[in-house]
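Engineer: I need the structure of the sequence given here:
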Amino acid sequence: MESNKLEYLNKAIEGLPLKEAIAFIIENFEGKKVFSTSFGIEDQLLTHCIAPHIDEVTVFTLDTGRQFNETYEVFQRTLTKYPQLDIQTYFPEEADIKAYVNSCGINGFYNSIENRKECCRIRKVKPLQRAIKGADLWITGLRAEQSANREEMQFLEWDEANQLVKFNPLLHYSLKEVEAEVDLYNIPVNSLYKQGYLSIGCAPCTRALAEGEDFRAGRWWWENGKKECGLHIHSDKNY
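Structural biologist: Purely as a prediction, here's the structure:
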């Protein structure tokens, strides 16, 4: 997409309320639009806002095969609240899982960063590529507050790695603002969230946060440095 078009769209939604910004982009952006949900609190708020436009947006989730049962529970409660939704589920390839387990062991991701990244690649990154194939716009729940790297992002920006435009409508939301709107609209939330799981991924790789810990500290807690799975790439940085 031409940079001047993105600049126009970014300026057009600056300052708009969340629902209006999402509606504007859905109406004015041409091409196939997809929304990925992991059923975290940010994605749940976006699901609420996207539900009225479901005929124009494809909603999908990635099931890694190592999810918390509480994630499946909120998945079901979300479908109950928004019966118009058809959430497509993408799974890893069986052959990839077999090869990984034979090579690294069932929990080999604890043994090295390389093993963990390979597990993320086959369980998340490869299924994502299938899910967004042919898409022109990918709606995400990324927020600038989640990490220093994400502060550099814009509402809409070109994703070179995936060759599409990424739309981050919650970019400038604080966590408290997300929580307030979720409460206002009585949106289903993963029950683990109230137990300190602010960022919920696979069960073996996620723990609750201690008071004062960074938002992402509960993910891959045995590693040091930046801890990401590779789904979101920007300026050669993994989010």
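Engineer: From here on, just use CA atoms for contacts and neighbour counts.
Structural biologist: OK.
Engineer: Please tell me how far His53 sits from Gln88.
Structural biologist: 16 Å (C-alpha to C-alpha, to the nearest Å).
Engineer: The two - which one has more neighbours?
Structural biologist: Between His53 and Gln88, counting by other C-alpha atoms under 10 Å, His53 is the more crowded of the two (17 against 12).
Engineer: List the contacts of Arg219.
Structural biologist: For Arg219, the contact set (C-alpha atoms under 8 Å, 6 or more residues apart in numbering) comprises Ser199, Ile200, Gly201, Cys205, Thr206, Arg207, Lys227.
Engineer: Give me the distance between it and Lys32.
Structural biologist: Distance, Arg219 to Lys32, using C-alpha to C-alpha: 31 Å.
Engineer: to compare against the first, here's another:
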Amino acid sequence: MSESLSYEKWNDKKIEAMLEHFKDYYDVLKWSFKEYGDEIVYACSFGAEGIVLIDLISKVNKNAKVIFLDTGLHFKETYDLIEKVKVLYPSLHITNVKPISSLDEQAKWYGEELWKHNPNLCCHMRKVAPLTEALKDAKAWISGLRREQSPTRSKTQYINKDDKFGKIKICPLIHWTWEDIQTYIKLNKLPYNPLHDKGYPSIGCAPCTQPVVENGDQRAGRWAGSSKSECGLHQSS
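Structural biologist: Here you go, the predicted model:
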């Protein structure tokens, strides 16, 4: 068996050539697990896209590795959903990845409610650093990014060189719309976060997530009132 392609072995030309072989998201997933096997991880936020990908991945590799970046600040509804998913897909290896520092330690060092006065540092400590550690032995990771979600994600490809983590980032759902996501969940009778029915299309940490107006920007509720739009996982620097 040939060695899987690491970050260093990919370039724009190789990615472009590979993209021509994919018909759809399912092709992408099948190739991903064939290429990377145990060296690929799905980082799931357990939003609506996450539930769709959980179901699709289980059809390709029922023993896939799934991680959830547990900041300790998520909604109760999110934690409840994770437990439901673990029961529904018992073969998947779902792991909660936690930061090195507890919330009490973080408050002691940087002050109470760091997410209010330095959200970038909070996201780095509670999301970026834990994912860096979780991907240490992986060559690739899967994300539920969709081009429709925001301008910063509009050029996302199926295969991406992730300069931040030095890995290959695979995004099978780039062409899916919010309506596609909702339809898949309904047709397959999948559990999902009830906050989606209360105006939360994008769900992150509870202190930094608000509902959005109908037909508004899907990520407008994240860090509302600030210029911040990403937690840092999908930014090159």
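Engineer: Now the TM-score, please.
Structural biologist: The TM-score (TM-score structural alignment, normalised by the length of structure 2) is 0.89; 228 aligned residues with a C-alpha RMSD of 1.9 Å.
Engineer: coming back round to it: closest to Leu16 of structure 1 out of the contacts of Arg219 of structure 1?
Structural biologist: Using C-alpha to C-alpha, Ser199 is the member of those that sits closest to Leu16 of structure 1, with 26.6 Å.
Engineer: So what does that closest one match up with in structure 2?
Structural biologist: Aligned counterpart of Ser199 of structure 1 in structure 2: Ser202 (TM-score structural alignment).
Engineer: residue contacts, its match?
Structural biologist: Taking C-alpha under 8 Å, 6+ apart as the criterion, Ser202 of structure 2 is in contact with Gly47, His196, Thr209, Gln218, Arg219, Gly221, Arg222.
Engineer: JSON lines for those, including distance to Lys139 of structure 2?
Structural biologist: Output for these, formatted as JSON lines (distance: C-alpha to C-alpha, whole Å):
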{"residue": "Gly47", "distance to Lys139 of structure 2": "24"}
{"residue": "His196", "distance to Lys139 of structure 2": "32"}
{"residue": "Thr209", "distance to Lys139 of structure 2": "31"}
{"residue": "Gln218", "distance to Lys139 of structure 2": "30"}
{"residue": "Arg219", "distance to Lys139 of structure 2": "29"}
{"residue": "Gly221", "distance to Lys139 of structure 2": "32"}
{"residue": "Arg222", "distance to Lys139 of structure 2": "29"}
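Engineer: In structure 2, what range does the biggest helix by length in structure 1 match?
Structural biologist: Longest helix in structure 1, counting residues (DSSP state H): helix 69-81. Helix 69-81 of structure 1 corresponds to residues 76-88 in structure 2, going by TM-score structural alignment.
Engineer: And for stretch 144-160 of structure 1?
Structural biologist: By TM-score structural alignment, stretch 144-160 of structure 1 lines up with residues 147-163 in structure 2.
Engineer: Now that stretch: buried residues?
Structural biologist: Arg147, Glu148, Gln149, Ser150, Thr156, Gln157, Tyr158, Ile159, Asn160, Lys161, Asp162 (16 or more other C-alpha atoms under 10 Å).
Engineer: One more: stretch 177-190 of structure 1?
Structural biologist: Those would be Val178, Val182, Ile187, Pro188, Val189, Asn190, for stretch 177-190 of structure 1 by 16+ other C-alpha under 10 Å.
Engineer: can you redo the residues you listed as JSON lines with secondary structure and distance to Thr58 of structure 1?
Structural biologist: JSON lines is the format used below for the buried residues of stretch 177-190 of structure 1 (DSSP: H, G, I helix; E, B strand; the rest coil; distance: C-alpha to C-alpha, whole Å):
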{"residue": "Val178", "secondary structure": "helix", "distance to Thr58 of structure 1": "23"}
{"residue": "Val182", "secondary structure": "helix", "distance to Thr58 of structure 1": "22"}
{"residue": "Ile187", "secondary structure": "coil", "distance to Thr58 of structure 1": "20"}
{"residue": "Pro188", "secondary structure": "coil", "distance to Thr58 of structure 1": "20"}
{"residue": "Val189", "secondary structure": "coil", "distance to Thr58 of structure 1": "21"}
{"residue": "Asn190", "secondary structure": "coil", "distance to Thr58 of structure 1": "22"}
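Engineer: that older thread, could the contacts of Ser202 of structure 2 go into JSON lines alongside secondary structure and distance to Gln106 of structure 2?
Structural biologist: Formatted as JSON lines, these follow (three-state DSSP; distance: C-alpha to C-alpha, whole Å):
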{"residue": "Gly47", "secondary structure": "coil", "distance to Gln106 of structure 2": "26"}
{"residue": "His196", "secondary structure": "helix", "distance to Gln106 of structure 2": "30"}
{"residue": "Thr209", "secondary structure": "strand", "distance to Gln106 of structure 2": "20"}
{"residue": "Gln218", "secondary structure": "coil", "distance to Gln106 of structure 2": "30"}
{"residue": "Arg219", "secondary structure": "coil", "distance to Gln106 of structure 2": "26"}
{"residue": "Gly221", "secondary structure": "coil", "distance to Gln106 of structure 2": "24"}
{"residue": "Arg222", "secondary structure": "strand", "distance to Gln106 of structure 2": "21"}
